[in-house]
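> What shape does this take:
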Amino acid sequence: MSDESFLSWPFFEDRHRALAAALDAWAGENLPVDHGDVDAACKGLVAGLGAGGWLQHSGAGIGEKLDVRSLCLIRETLARHDGLADFAFAMQGLGMGAVSLFGSDVQRAWLARTRAGAAIAGFALTEPASGSDVAATSTLAVRGQGGWVLNGEKIYISNGGIADVYVIIARTGEAPGAKGLSAFLLPADTPGLRVVERIEVIAPHPLAHLALQDVILPETALIGRAGDGFKIAMSVLDVFRSTVGAAALGFARRALDEALARVKSRRIQGAALAELQIVQGHIADMALQIDAAALLIYRAAWVKDQGAARVSREAAMAKLYATEAAQKVIDMAVQLHGGDGVRHGVVVEALYREIRALRIYEGASDVQRVVIARSILG
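Model (predicted):
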């Protein structure tokens, strides 16, 4: 059992503690799932998370607010049990984040479906020539035929190929750079949208390279106002960056659990590994990094839940520290397992593959450093 003492911290209310306990019990009965067919596994996980009611936390209905502490607790708990389950939950939230925050009543019909697990969501932001530099987005959306015509490419799109609906950021040209972008709701069966390639990565997830050729969308597909796309995208990331740190925290907690079991049971020269002072030092470092990450994550979530308009600095600190620390914690867990640590199918080996992408997506670590530095320099 992972350490749960953090739930007594003043960041949380009783409802958060009840949520964490209920989800942990559900996850213990339903996770992990078979990852052999990743598409089928993700579809099954979305349906299961929807049936369990957990996806209701992934979006906000009319008059509701996203509770970031709940999002973080759910991602941490799911990641500790099954990285693909965390992915499935996270993408329902990130994919529909723009609709949760800025969507119209018509667009919220899709949100109701993703929260029920009846539809799968995707967020199409990254392009072949613009990853961290969102302002360099080149996918074009021009007015025509009673709405908008979109052309361009998106790459490394999570749930690409299995999503039922995407939020897509495209250039509408109201001004140069970031001020000339808009957000659109794009059903996956829209003519002109196609999957160029499915992308395989070290920790299997459904990813794809998408192409848009003369994709026609009605005026009602525009989320918010034309020209607000960058603001919308950054507002979504402002909420969900803390949750990436929470997923990393879940991976790190599981790695520490596995390392503790290993050093207590593995013997060397007639004594348990845990009796060696050097091993105790490693365990102390792992625990320290986990607690520090948790403090940063739940501070950022708490500040946002208290009504802060933006938490860019706090969220950047949480994501940066938590993902980098989790990489170190998991690497040490692999080291403490010796040869078994790199054996396919061992938990820490899977965690080693899972954690690496978190230091890249939703703002790479060096991008977070820029965000933090700019907030300090003013």
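> Could you use CA atoms for every contact and neighbour count after this?
Will do.
> Number of residues surrounding the residue lying closest to G229 once chain neighbours are set aside?
Sequence neighbours aside, S182 is the residue nearest to G229 in space, at 3.6 Å (criterion: C-alpha to C-alpha, 6 or more residues apart in numbering). By the criterion of other C-alpha atoms under 10 Å, S182 has 27 neighbours.
> One more, so I can put them side by side:
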Amino acid sequence: MGWTLSDLPFFDARHRALGERLAALPPPAHPEPRGAEEVARRSRESLRWIAGSGLLDIVVPRADASGARRIDVRALCLVREFFGYHDLLADTMFTMQGIGTAALWLAGTAAQQQRYLDRCRAGESIAALALTEPEAGSDVAALATTARREGDHFVIDGAKTLITNAGIADHYIVIARTGEEPGARGLSAFMLDAGTPGLEVGEPIDLIAPHPLGSLRFDGCRVPADALIGAPGQGFKAAMAVFDIFRPSVGAAGVGVARRALDEALGHVRQRVLFGKPMARLEGVQARIADMATDTETAALAVYRAAWAKDVTGGRCSREASMAKLVGSEAAQRVVDAAVQLFGGRGITKGYMVEQLYREVRGMRIYEGASEVQRMIIARDLLA
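Down below sits the predicted model:
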């Protein structure tokens, strides 16, 4: 049992080579960490392992001959599918190096890129994006954290919550309201180093599955004016551009989880004897396995179609990205739930992989925009 590259029409030679490279890597899975300190330690260890494997080049792209930095979304999705199959904590650390630097390599100055990107690509610096707030999750336009200009500085006040890598990150990209216009058009993006006076990290937030998560508070937090990423009022645009890139990869991680759950279920029903014969010979079990496999492959097609579209066009692919995130995360939930059902009591017993997957998969339908938000984006695009 192990992850292998699917034979899909959206890959070229470099993606197949990446798939072979990933399949040859030793599985990164470790015993599930317990407690915030162990989660933080494992997160750092995972990032060092990923950096040593050379995979961070995919999410922190180098400049090409023209000076542009472009991400290969199909490669991003392949790596996330691999980590989804083996270790979702490693998937988190891999992905956040991209999400926590994307605004920089999309719109940052040369000085900002030089200061942060190489260290993040080497795994020497941990990145984070501070977007979600206590009263503003999917409704980005309702963000209340402010950044007011005072001479050569901006002063940031407010609070963020459910921030991945809070407390272990070396820097944060903070989305705050600068007020050029009402709503989403009045948001800007800033670089903020950990340890900046006025930045307070709250207690870790304990989820149903291990995740380095916490809250942040800004109390008169002063950053130099050159910490602004891009133009004032472009923070929402930058965040949406990041989601266009990374939302399909959430679906890819879901495909990896689904493949692992399916493999676990196949192994179980082949060995388990029920009513005097192997479970695999029961028609009801066969039907469940067929549905799981079909769900998984359908999700893979949606994910890699969206990734291919983004790579080929280079433009906005919000509808395709939302479809990939929606289909991939929802399919993963169904496939894992089916695996738990096939395992019976063992499926909800600590120590079994499907029990761990059941806890880990649930967040995929919420983070980076809940499934309801993805449906809204898809419908609005179709009705526009």
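> before we move on, back to that, what is the aligned counterpart of the residue nearest to G229 of structure 1 in structure 2?
When the two structures are superposed using TM-score structural alignment, S182 of structure 1 falls opposite S188 in structure 2.
> how big's the offset between the host helix or strand of its match and structure 1?
For S188 of structure 2, the element it lies in under DSSP states H and E is strand 187-193. For strand 187-193 of structure 2, the mean distance to aligned residues of structure 1 following superposition is 0.6 Å (mean C-alpha distance after the TM-score superposition for structure 1).
> now for that strand, which elements pack on it?
Other elements packing on strand 187-193 of structure 2 under the criterion 3 or more C-alpha pairs under 8 Å, 6 or more residues apart in numbering; DSSP states H and E are strand 171-177, strand 228-229, helix 235-271.
> Read off where the longest one ends up in structure 1.
Aligned by TM-score structural alignment, helix 235-271 of structure 2 falls on residues 229-265 of structure 1.
> The matching stretch: which residues count as buried?
229-230, 232-260, 262-263 (16 or more other C-alpha atoms under 10 Å).
> quick revisit: any idea of the angle the strand holding S188 of structure 2 forms with helix 235-271?
70 degrees (axes from the mean of the first three to the mean of the last three C-alpha atoms, to 10 degrees).
> picking up where we left off before, relative to structure 2, what is the average displacement of the match of helix 235-271 of structure 2?
For stretch 229-265 of structure 1, the mean distance from the matching residues in structure 2 following superposition reads 0.4 Å, by mean C-alpha distance after the TM-score superposition for structure 1.
> Where do the strands of structure 2 begin and end?
All strands of structure 2, identified by DSSP state E, fall at 127-130, 146-150, 153-164, 171-177, 187-193, 199-201, 213-224, 228-229, 273-274, 277-278.
> Dump the helices and strands packed on strand 187-193 of structure 2 into CSV; add distance to G84 of structure 2 as well.
Below are those laid out as CSV (distance: least, C-alpha to C-alpha, whole Å):
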stretch, distance to G84 of structure 2
strand 171-177, 25
strand 228-229, 31
helix 235-271, 4
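> coming back round to it: in contact with the residue nearest to G229 of structure 1: list those residues for me.
169-172, 222-223, 225-230 (C-alpha atoms under 8 Å, 6 or more residues apart in numbering).
> of those residues, buried ones?
Looking at these with 16+ other C-alpha under 10 Å, the buried ones turn out to be 169-172, 222-223, 226-230.
> Distance to A300 of structure 2 for the strands of structure 2 - can I get that in a markdown table?
Shown next, in a markdown table, are the strands of structure 2 (distance: least, C-alpha to C-alpha, whole Å):
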| stretch | distance to A300 of structure 2 |
| --- | --- |
| strand 127-130 | 27 |
| strand 146-150 | 40 |
| strand 153-164 | 26 |
| strand 171-177 | 31 |
| strand 187-193 | 33 |
| strand 199-201 | 38 |
| strand 213-224 | 28 |
| strand 228-229 | 34 |
| strand 273-274 | 32 |
| strand 277-278 | 30 |
